[in-house]
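[1] sequence and computational prediction follow.
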Amino acid sequence: MARIPQTTFRELADRYSTILFDAYGVLAGSNSVEPEAPAAVELLHTLNKPYFVLTNDSSALAETRAASYGSLGLPIDESRIITSGSLLTGYFAEHDLAGSRCVVLGPPDSLRYVEVAGGCVVPYEADFDVLVIGDQSGFPFLEAADTVLSALFRKIDARESVSLILPNPDLIYPEGDGFGFASGSVALIFESALALRYPVRPDLRFTRLGKPHPAIYREAYSRSATMDMVMIGDQIETDIKGANDFGIASALISTGVTGYDVSQLPESERPDYLIESLAI
């Protein structure tokens, strides 16, 4: 296979009309920013270069995330932040879920995403039509998971329909010097239990909205009005594959999750570029 070219952030900024960033592992974590991120964002402001943050995080509204970035010295307006949680609005409209009773596992902003989409949020102990896993935190995990799983079993046994929605498919995320489980791992727990109890029901799976699925890239295209974009991300399975599948350029950064040789990956998962960091 051809060698993947090494490049720099400045070269990507000069080459493409619009820059797309992943958030965690590329720009910032929960309580800190990547060292080169402020200068990289300032460069784009100086060049008047369009850019967007495409994040699978559905635990924080765009305005919440923008305020957090600002407090860390990273001035990014909320209009530049596209979250997987925001995709719920289109999904609820497309599938006529407005007014549905929704159990949401996640912090308050995850619940707010569902309310904005038209869902009626109910406590996890209540009956529901829709289950949304918004995050791996913000709720009593074992108590809520056990209660919701038992309710799912009862509803399926009674042949009632239920929609399972996962805005953020990420399994892990970088945090400081380590890693944490993300909401995609929570969904896998539910799916494993459902598969064990209902082995002939492969349909009992969550609908995944965020990267690598196309909806978040379509939103970036809608806002930028160009396919001349490059996605800078740290995860092959989400950032890179999603960009490749959508037909835009991809650059794998070494500051996040992926820590292995990617040169032998299949074409759909190979980045167009490798970059060490956002250093200019």
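    That came through, no problem.
[2] going by C-alpha atoms from here, please, whenever you check contacts or count neighbours.
    Fine.
[3] hey, where'd the strands end up in the stretch 151-280 of the chain?
    Counting by DSSP state E, counting those that start in this stretch, residue ranges of the strands within the stretch 151-280 of the chain are 163-166, 172-175, 178-181, 207-208, 229-233, 249-253, 273-275.
[4] ok, which of these comes nearest Pro50?
    Closest approach to Pro50 among these is made by strand 229-233 (9.6 Å; C-alpha to C-alpha).
[5] gap between the two ends of stretch 263-280?
    Taking C-alpha to C-alpha, to the nearest Å as the measure, stretch 263-280 stretches 24 Å from start to finish.
[6] and that stretch, how far out from the chain middle?
    19 Å (C-alpha atoms, centre = their mean, to the nearest Å).
[7] which positions in that stretch come out as buried?
    269-275, 277-278 (16 or more other C-alpha atoms under 10 Å).
[8] cool, stretch 30-49 as well?
    Across stretch 30-49, burial judged by 16+ other C-alpha under 10 Å covers 32-34, 37-38, 40-41, 44.
[9] which of the strands of the stretch 151-280 of the chain sits most buried?
    Mean neighbour count, computed with mean count of other C-alpha atoms under 10 Å, is highest for strand 229-233 among these, reaching a mean of 28.
[10] what does that strand rub up against?
    Residues outside strand 229-233 that contact it (C-alpha atoms under 8 Å, 6 or more residues apart in numbering) are 12, 16-22, 25-26, 239-240, 243, 248-253.
[11] cool, stretch 61-78 as well?
    Residues from elsewhere that reach stretch 61-78, judged by C-alpha under 8 Å, 6+ apart: 31-33, 37-38, 41, 79, 81-83, 85-86, 109-110, 112-113.
[12] restricted to helices, list those.
    37-38, 41, 109-110, 112-113 (DSSP state H).
[13] the structure to be compared is supplied as follows:
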Amino acid sequence: MSRFIDAYDAAMFDLDGVVYLGPDAVEGAPASLAELRSLGVKVGFVTNNAGRSADVVVDQLNQLGIDCGLSDVVTSPQAIAQVMRRELPDGAKVQVCGAQALADEMTAAGFTVVSDFTQEPVAVVQGYDPNLSWPSLDNAGFAIQHGARWFGTNTDITRPTHLGLVPGAGAQIEALRTAVPDAPITVAGKPYPPLLQETIKRMQASRPVFVGDRLDTDIEGAHNVGIDSFLVFTGAHGKKDLVSASPRQRPTAIGWNVEGLLEPRRECSQGGGAVVCGAARAWTSGSVVQIDGPLTSVTEQLDALWAIVQLTWRDGSLDATETLDALQLLP
């Protein structure tokens, strides 16, 4: 039986919540990525996180037993730098509201990095900063109010870690937004196209699939560049998020973790108002979704979930709450 990945020549991976959680590899990720490479699949790593440089990401992946070179990693600071190079004059003054990794990327792109709005920057670029200070936000706001263009690496509201979710770049951007509510912002990271477009170009991929844990960034980002997507359940979003997902946030396929890429594609059949996936059968009783079949393993519960979402995506008025509660092995 063919594997899901057999339909693609490249797999692009989000990092936080997909490949690792904080300092630890997600279970199954190192072995699965090695197997993908052995099959001749191009592997690339894509991160919205602007708090760390690509070099740091490469070092972490290699320490986790995941083979990775610098060309395999594409970051949101790299992507926004390319956007800004196209839209700003060479050597333009840019004020950075973010981590040192973002400032370094601006310097590498040929911009003149300044630290204060009184230096008359033509642009402010904002990215996740684990040591963000209010004076830094204030200063960025002053620059934008004095006419500087606003660029952002990404808008992820949260970041998954091994301890739980924490506020992300999107939360920091929204804090600044309160001071400049009408200012437009240009963003590179998922779900906006530039980051994934840069990755596809670098990988020279013709049939890529994007693997992520967030519907609003990873899956919607894949939709926005016209490629397939694969949702895993090791990070931010879970079964209830999937059931209520809007059309542009619905993945092509799901799996517990990245090992699912090496498993057969999860297929559904429909008939008589019911949806069958594996040994699971989902149907409706009035406006309530019902399920039967074995639910003792993660695989069986994923089959049931995939059957359930085919019904709820078709009819958004259906209630699957109690049915989802029975899938206790899924987040």
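    Alright, I've got the coordinates. Treat the numbers as computed from the prediction; the structure is a model and nothing was measured.
[14] returning to that earlier point: columns distance to Gly134 of structure 1 on top of the strands of the stretch 151-280 of structure 1, output as a markdown table?
    Formatted as a markdown table, those follow (distance: least, C-alpha to C-alpha, whole Å):
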| stretch | distance to Gly134 of structure 1 |
| --- | --- |
| strand 163-166 | 7 |
| strand 172-175 | 14 |
| strand 178-181 | 13 |
| strand 207-208 | 11 |
| strand 229-233 | 21 |
| strand 249-253 | 26 |
| strand 273-275 | 31 |
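[15] how about those, which one is nearest Glu191 of structure 1?
    Minimum separation from Glu191 of structure 1 across the strands of the stretch 151-280 of structure 1 (C-alpha to C-alpha) falls at strand 163-166, 10.0 Å.
[16] show me what that closest one is packed against.
    strand 130-133, helix 183-197, strand 207-208 (3 or more C-alpha pairs under 8 Å, 6 or more residues apart in numbering; DSSP states H and E).
[17] dump those to a markdown table, plus distance to Arg65 of structure 1.
    Formatted as a markdown table, those follow (distance: least, C-alpha to C-alpha, whole Å):
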| stretch | distance to Arg65 of structure 1 |
| --- | --- |
| strand 130-133 | 19 |
| helix 183-197 | 18 |
| strand 207-208 | 21 |
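[18] out of the ones you listed, deepest packed?
    With neighbours defined as mean count of other C-alpha under 10 Å, these peak in mean count at strand 130-133, which reaches a mean of 23.
[19] how close does the equivalent of Val57 of structure 2 over in structure 1 get to Phe153 of structure 1?
    In structure 1, the residue matched to Val57 of structure 2 (TM-score structural alignment) is Arg65. The gap separating Arg65 of structure 1 from Phe153 of structure 1 is 36 Å, by C-alpha to C-alpha.
[20] compare those two (neighbour count), which wins?
    Between Arg65 of structure 1 and Phe153, counting by other C-alpha atoms under 10 Å, Arg65 is the more crowded of the two (19 against 15).
[21] map Glu219 of structure 1 onto structure 2.
    Aligned counterpart of Glu219 of structure 1 in structure 2: Glu198 (TM-score structural alignment).
[22] before we move on, what about Ser192 of structure 1?
    Per TM-score structural alignment, Ser192 of structure 1 is aligned with Thr178.
[23] Ile240 of structure 1 now?
    Under TM-score structural alignment, Ile240 of structure 1 pairs with Ile219 in structure 2.
[24] which ones are touching that match?
    For Ile219 of structure 2, the contact set (C-alpha under 8 Å, 6+ apart) comprises 191, 210-212, 229-231, 248-251.
[25] just give the nearest non-adjacent residue to it, would you?
    Gln249 (5.4 Å; C-alpha to C-alpha, 6 or more residues apart in numbering).
[26] how about that neighbour, what does it touch?
    215-216, 219-220, 223.
[27] could you rerun that using 10 Å?
    By C-alpha atoms under 10 Å, 6 or more residues apart in numbering, the residues touching Gln249 of structure 2 are 191, 214-224, 229, 241-242.
[28] from those residues, which two are the most distant?
    Spatial extent of the contacts of Gln249 of structure 2 (C-alpha to C-alpha) is set by the pair Asn224 and Asp241 at 19.2 Å.
[29] so which of these two has more stuff around it?
    Taking other C-alpha under 10 Å, Asn224 of structure 2 and Asp241 do not tie; Asn224 has more neighbours (19 against 16).
[30] quick revisit: now, which of the ones in helices among the contacts of stretch 61-78 of structure 1 sits nearest Asp146 of structure 1?
    Set against Asp146 of structure 1, the nearest of those by C-alpha to C-alpha is Ser110 (19.8 Å).
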